[in-house]
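> A predicted structure for the sequence below; I have some questions about it.
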Amino acid sequence: MEGTVTAVVVLLAVTVRWAVSFYPYSGARKPPMFGDYEAQRHWQEVTLNLPVQQWYFNSTDNDLLYWGLDYPPLTAYHSLLCGYIAQAINPDWVALTSSRGYESPQHKLFMRATVLVADLLIYIPAVILYCSYLQETSKRKLVSLLCILLYPGLILVDYGHFQYNSVSLGFALWGVIAVAHGWDALGSLAFCFALNYKQMELYHSLPFFCYLLGKSFKKGIMGQGFLFLLKIGVTVISAFPLCWTPFLTDTEQIFQVLRRLFPVGRGLFEDKVANVWCTLSVLFKIKSVLSADTQLKLSLICTLLGVLPTCLKLTVNPTLKGFKLSLVNCALSFFLFSFQVHEKSILLVSLPVCFLLNEIPLMSTWFLLTSTFSMLPLLIKDGLVMAYIITMLVFLLVTGGCLSFHRKTSEDDLSLKAFCLSIRRYLSWFTVPGSLLRVMLFLSLSVMASLTIGSCALKPPPSLPDLFPVLISAVSCTHFLMFFLYFNIVHLWDRTNGLRGFWLLLLGHMKKRLFPV
């Protein structure tokens, strides 16, 4: 890619990010708990003023009910680093206990700057490198870079609501880049960093595991494949103790951190989130009818069933395109079916969907717009409606103008040719109607726009105070189920002769890969 144009694209992306940062943040002037902005500030306060052994434990100085630390060690270390810088600028920002709920224009500038610096150091360079390696013309690479960096969901959550998702997603992207170029140990290390920054990166763990396992089968599990797996295993086993060293002093420390990372006692879901369980609860009160243990088991079984086909296919046929599709399918299965999902977790699906913008522009753009829309209730609560509307329109105009996604409705454009050919063996008339797909897209965007206007301008009836959040969750969940089916079809039929070919590959070639002649 041309350096000057790349710099202009990055500058434009940074400008949009910084413009969003002028809007309110989560919990602004809303005591007593404030919001995620206060959570991040509070973690700086705790990690700076307390010994590492007390970071995850309840105490007089560390009330876990007040934004107790519930992310892995790398998040804590990042908070500590930011805490040191904050103390050097103004000790009042991180003074133990007395700084709770601290708000000022200067502190907001500092906190917003920490997000931008993390983005510039980790996420944006990874996106630039990823796009530079695409098998496309320089113009197409620049278009991909622009579209990925302007994805509104990540911008609104990190620079509006306030989080550091670009750090964990950036590490995951570095892992994808490394693995795609055969630097498997380095890629595994990068993904370990992502997982040790945010535990939700478990959404991406199975595709990494299955892709590397499939590569080892190709090499011969009893020969070079074993050495390959050993190298990956040593890397992972070394990375985790490195990140967890201060917490390995005794078993109670380890278990306390794990309890904070996986709070199963919170129940199946909390807020209105666009997954299956929250949507079903409108008709069937799952949390009231089923016990907590049953809810946990049900979500686990459904999640595993959801990831099983794509993981098996990736293990049997570990291609780079399959790896990207499996990242989408696994993350979407976790989002739809797993336990205690937050609305912001859809960003873990959006990252690998961004990888597919060039290959499947219509469905990828449609998904990215829907994923941002699904977080609308959260954005309204934070006072980010105008930022949401502007960034969504900018993204829609850029993808429409540069990718012409609304015109890419052929079987080839949708990566559905193999699937359609297999169906036409039994139904000769079967085809994917492009005109119908465009109508569906138009209706979908119209519904999103209508619900956005209704949520902002209309007052729900007193008997249904959550009408619009529930409708937004249900509409988004319906879309996500459609995308889940679509991306699984694309992956399962990729380079196989339908599902029959997939199972033949699985049953016929595993023996050869396990025991090569």
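Here it is on my side, so go on.
> Please make it C-alpha for all contacts and neighbour counts, starting now.
Fine.
> Please give me every residue in contact with residue 16.
Remark: with contacts taken as CA atoms under 8 Å, 6 or more residues apart in numbering, residue 16 is in contact with residue 150.
> Tell me the spacing between it and residue 338.
The gap separating residue 16 from residue 338 is 33 Å, by CA to CA, to the nearest Å.
> Could I get the full set of helices for the stretch 151-300 of the chain?
152-155, 165-180, 184-195, 205-219, 225-244, 251-261, 276-280, 286-289, 292-316 (DSSP state H, counting those that start in this stretch).
> For the helix or strand where residue 7 lies, buried residues please.
Secondary structure assignment for residue 7, by DSSP states H and E: helix 3-20. Buried residues in helix 3-20, defined by neighbour count with 16 or more other CA atoms under 10 Å: 6, 9, 10, 13, 14, 16, 17, 18, 20.
> so which of the helices of the stretch 151-300 of the chain comes closest to residue 449?
Of all these, it is helix 152-155 that lies closest to residue 449, at 15.5 Å by CA to CA.
> Which neighbouring elements make contact with that closest one?
helix 361-373, helix 385-403 (3 or more CA pairs under 8 Å, 6 or more residues apart in numbering; DSSP states H and E).
> Most tightly packed of those helices?
helix 361-373 (a mean of 23; mean count of other CA atoms under 10 Å).
> got another, please set it beside the one above:
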Amino acid sequence: MLTMIANAGTFLQLAVFATAIKLLLVPTYRSTDFEVHRNWLAITHSLPISKWYIEETSEWTLDYPPFFAWFEWALSQIARFVDPAMLVVQNLGHASGRTVMFQRFSVIVTDVVLLAAAYALARDVSSDDSLSSRGGDGKSKPKKLQGPGAQATGSADETTPSPTTISNSVSSGRSRGNSSTRSDRSDSGMQRSIVLFFLLSCNAGLLLVDHVHFQYNGVMIGLLLWSLYAARSGRHLLSGLLFAALLNMKHLFLYAAPAYFVYLLRHYCCEGTVLGPACAEADSGAGSRTGKGSGKGSGSNREGFRLGRVVVRLVVLGAGVLTIFGVSFGPFITMRQMPQVLRRLFPFGRGLLHAYWAANVWAPYAAADKLLAAALPRVAPRLGLELDKLGLWIEPGAANMAGGLVKVSRFAVLPQVSPAATALAVLLALVPCLAAFWAGDGRPGYVRRNIVRAVSYSFLSGFVFGYHVHEKAVLVALLPHAVDAVLTPSAARRFLLLATAGHYGLLPLIFRPQEYGTKILVLLSYLFISMVALGSVHAEVRLGAREAGVAGEGAASQSPLRPSKMQGSSTSPAKLGMEWETAKSPMKGTAVLGRLAKLYLAGFLVVELYVSIVHEAVPALRRRLPFAPLMLTSVYCSIGVLAVWVDMVADWVCETAMGWRKHEYQRY
């Protein structure tokens, strides 16, 4: 009990620490998004609902789904007691002291949704055994089961013994070592939970975007985390309904809708049924499998296909989702305003790229077009080429696509990219993840291990290939990935790369010299603590595994904590010590990063040196290459983002192949 109270105190201290930082940021720079949300407060408070998506007094028209509009309406009911002038639609640019304080504090207070979700997930991951549920590299470790007809499925629920089983196997060696291992595992679980709470509650990106730049990402990401917590806990219907509500707050989250659809269909509607390519084998071998399942969540009862239950759950899920969307969009459907609402929500006329390029695949694409547009008029005549005969008409200034204006920019040389093309690219990128999630094991452990990774990958795919993506959207992919980062070293490596590239890409949003020191300090502090904390977490896991391997000399071949030969690890205890020696010190926080990753991270120092010093110190560069700092930042950050995406898609492709060829869904 005293330990639980002490741990709760640690979470509270971190929450107070994060809130204190937010309070210190109140007087800092605020972007035009501050006026955007003030205008939305005025629209939802002063006008009837029939005019919410028609009002155009300000250029910052309402372009979020209805649930967020009602969120603004709820805030306006309090705002009218603070400063009624802020709720007048015609008061454009109104920013009195009371208005500023109210809007700043509204972000801080509503962040309680994020803090509560972070606490729930942090306590939840403390029970996960990352090394026993997956290999040291973060992948599932297939292992043959005992019993007739048993096959490897890669599921932690059947391939990995529980802590009690581990205890029994090790007790044949050293009872003291076993007791120490259990204690270390408990400490490691609590360490993971504290680190995760820090990664979520003190995220540098949210501090800079929400509490300096000004937005309400915290409350919406908090709702997403609650949905993921429900999924990991086996409450699949609740998870789906929370995600449906989230879609009606911000349609950016639509990128994860396919993953949620497959997850809910496979693990809620078809819960406990035998599905997939191994259906025939499972049916033929059903007679040799007996017993009852246990545990809540997907696949708790392997009872074969029951059409009636599938239909009932599909109807329940569909009715719940339709009810949420009906409450949200129903009034606008009855008023025949849906076309106008959809035009506001999906403004494809704004072009592929934002004024400042997001660090996705279109950043190097646009940079290549810019370089070609600048070089071809000079190089083509020397090569005897005529640009007009090649179908190229490069106008003066066509190379500049980072002028700081929100407008449709056309590529001068490379093919134009349409919204349909980006949508197709996103869907194709999601195929490996969706296929793997459908083919994957249907028991609770599979969803618990993979739902966060699937959702994070979906958002990252949307960020990489999406149309008119904002640089801030990387946070939606980053924060869910923190859950996986405290569980596996490979996810920790991805998180650190994505956090560095994604957060650095946010710095140009805060461009005033007054905030330069603040944004650099916030970013470096978060990244340093994250590296040290994650390095310490995974060092403890590896050392605990090493000690268990040495203690269980007599039953080493049965210990799930020993690396298998299929992973390229030696089974020698001495070799284990050599391999994991570098992770012993918690200060070696970059132990989860490879040399190439460390070299890439060091490159940010060079980028910052050019952007902040060299470019500003050389007048010729400022005059001839005004777009260079933003372009360099976007392109260099995109390298890290794309590297993480490629790494994740490779994992999903391998998992898909393994799932459809080797998985056999068994009944228990």
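All right, it came through fine. Since the model is a prediction, treat every value here as computed from it, not as a measurement.
> Send over the TM-score of the superposed chains.
The TM-score (TM-score structural alignment, normalised by the length of the first structure) is 0.85; 482 aligned residues with a CA RMSD of 3.2 Å.
> from the buried residues of helix 3-20 of the first structure, which single one is nearest residue 175 of the first structure?
residue 10 (21.4 Å).
> Which residue ranges of the stretch 1-150 of the second structure form strands?
Here the stretch 1-150 of the second structure has no strands by DSSP state E, counting those that start in this stretch.
> dump the residue contacts of the residue most central in space within the first structure.
Geometric centre of the first structure, nearest residue: residue 348, 0.9 Å, by CA atoms, centre = their mean. Residue 348 of the first structure makes contact with 169, 200, 201, 203, 204, 331 under the criterion CA under 8 Å, 6+ apart.
> and the helix or strand in which residue 503 of the first structure is found with helix 292-316, angle?
Using DSSP H and E, the element containing residue 503 of the first structure is helix 498-514. Between helix 498-514 of the first structure and helix 292-316, the angle comes out at 70 degrees (axes from the mean of the first three to the mean of the last three CA atoms, to 10 degrees).
> Can you list the buried residues in helix 498-514 of the first structure?
For helix 498-514 of the first structure, by 16+ other CA under 10 Å, it's 498, 502, 503, 505, 506, 509, 510, 513, 514.
> show me what contacts the counterpart of residue 107 of the first structure in the second structure?
Using TM-score structural alignment as the criterion, residue 107 of the first structure maps onto residue 99 of the second structure. If you count contacts by CA under 8 Å, 6+ apart, residue 99 of the second structure has them with 82, 83, 86.
> Go through these and name the one nearest residue 60 of the second structure.
Nearest to residue 60 of the second structure among the contacts of residue 99 of the second structure, with distances taken as CA to CA, is residue 86, at 14.8 Å.
> Identify all contacting residues around stretch 377-390 of the first structure.
Contacts for stretch 377-390 of the first structure (CA under 8 Å, 6+ apart): 20, 23-28, 152, 156, 160-161, 376, 456, 469, 472.
> Please read the previous query as pertaining to stretch 77-85 of the first structure.
Applying CA under 8 Å, 6+ apart, the set of residues contacting stretch 77-85 of the first structure is 40, 41, 43, 44, 45, 47, 48, 94, 114.
> Same question for stretch 200-219 of the first structure.
Contacts of stretch 200-219 of the first structure (CA under 8 Å, 6+ apart): 168, 172, 184, 188, 194-195, 224-226, 228-229, 311-312, 314-319, 323, 326-327, 330-331, 334, 345, 348, 510, 513-514.
> before we move on, the earlier item: give the aligned equivalent of the residue nearest to the centre of the first structure in the second structure.
By TM-score structural alignment, residue 348 of the first structure lines up with residue 476.
> where does its match sit relative to residue 251 of the second structure, distance-wise?
12 Å.
> Residue 74 of the second structure too?
For residue 74 of the second structure, the distance to residue 251 of the second structure - CA to CA - is 20 Å.
> now swap in residue 511 of the second structure and tell me
In terms of CA to CA, residue 511 of the second structure sits 28 Å off from residue 251 of the second structure.
> Between those two, which is the more surrounded one?
Neighbour totals were compared for residue 511 of the second structure and residue 251, and residue 251 leads with 14 against 11 (other CA atoms under 10 Å).
> Next, format the buried residues of helix 3-20 of the first structure as TSV and append distance to residue 410 of the first structure.
Shown next, in TSV, are the buried residues of helix 3-20 of the first structure (distance: CA to CA, whole Å):
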residue	distance to residue 410 of the first structure
6	31
9	30
10	32
13	31
14	35
16	33
17	34
18	38
20	36
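> thinking again about what came up before, need the buried ones from the contacts of stretch 200-219 of the first structure selected in PyMOL.
Buried residues within the contacts of stretch 200-219 of the first structure, by 16+ other CA under 10 Å, are selected in PyMOL with:
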select buried, resi 168+172+184+188+194+195+225+226+228+229+311+312+314+315+316+317+318+319+323+326+327+330+331+334+345+348+510+513+514
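> so where do the strands sit in the stretch 451-600 of the second structure?
Per DSSP E, counting those that start in this stretch, the stretch 451-600 of the second structure carries no strands over any range.
> Would you quantify the distance from the corresponding residue of the first structure for residue 643 of the second structure to residue 25 of the first structure?
In the first structure, residue 643 of the second structure lines up with residue 482, judged by TM-score structural alignment. Remark: distance between residue 482 of the first structure and residue 25 of the first structure (CA to CA) = 32 Å.
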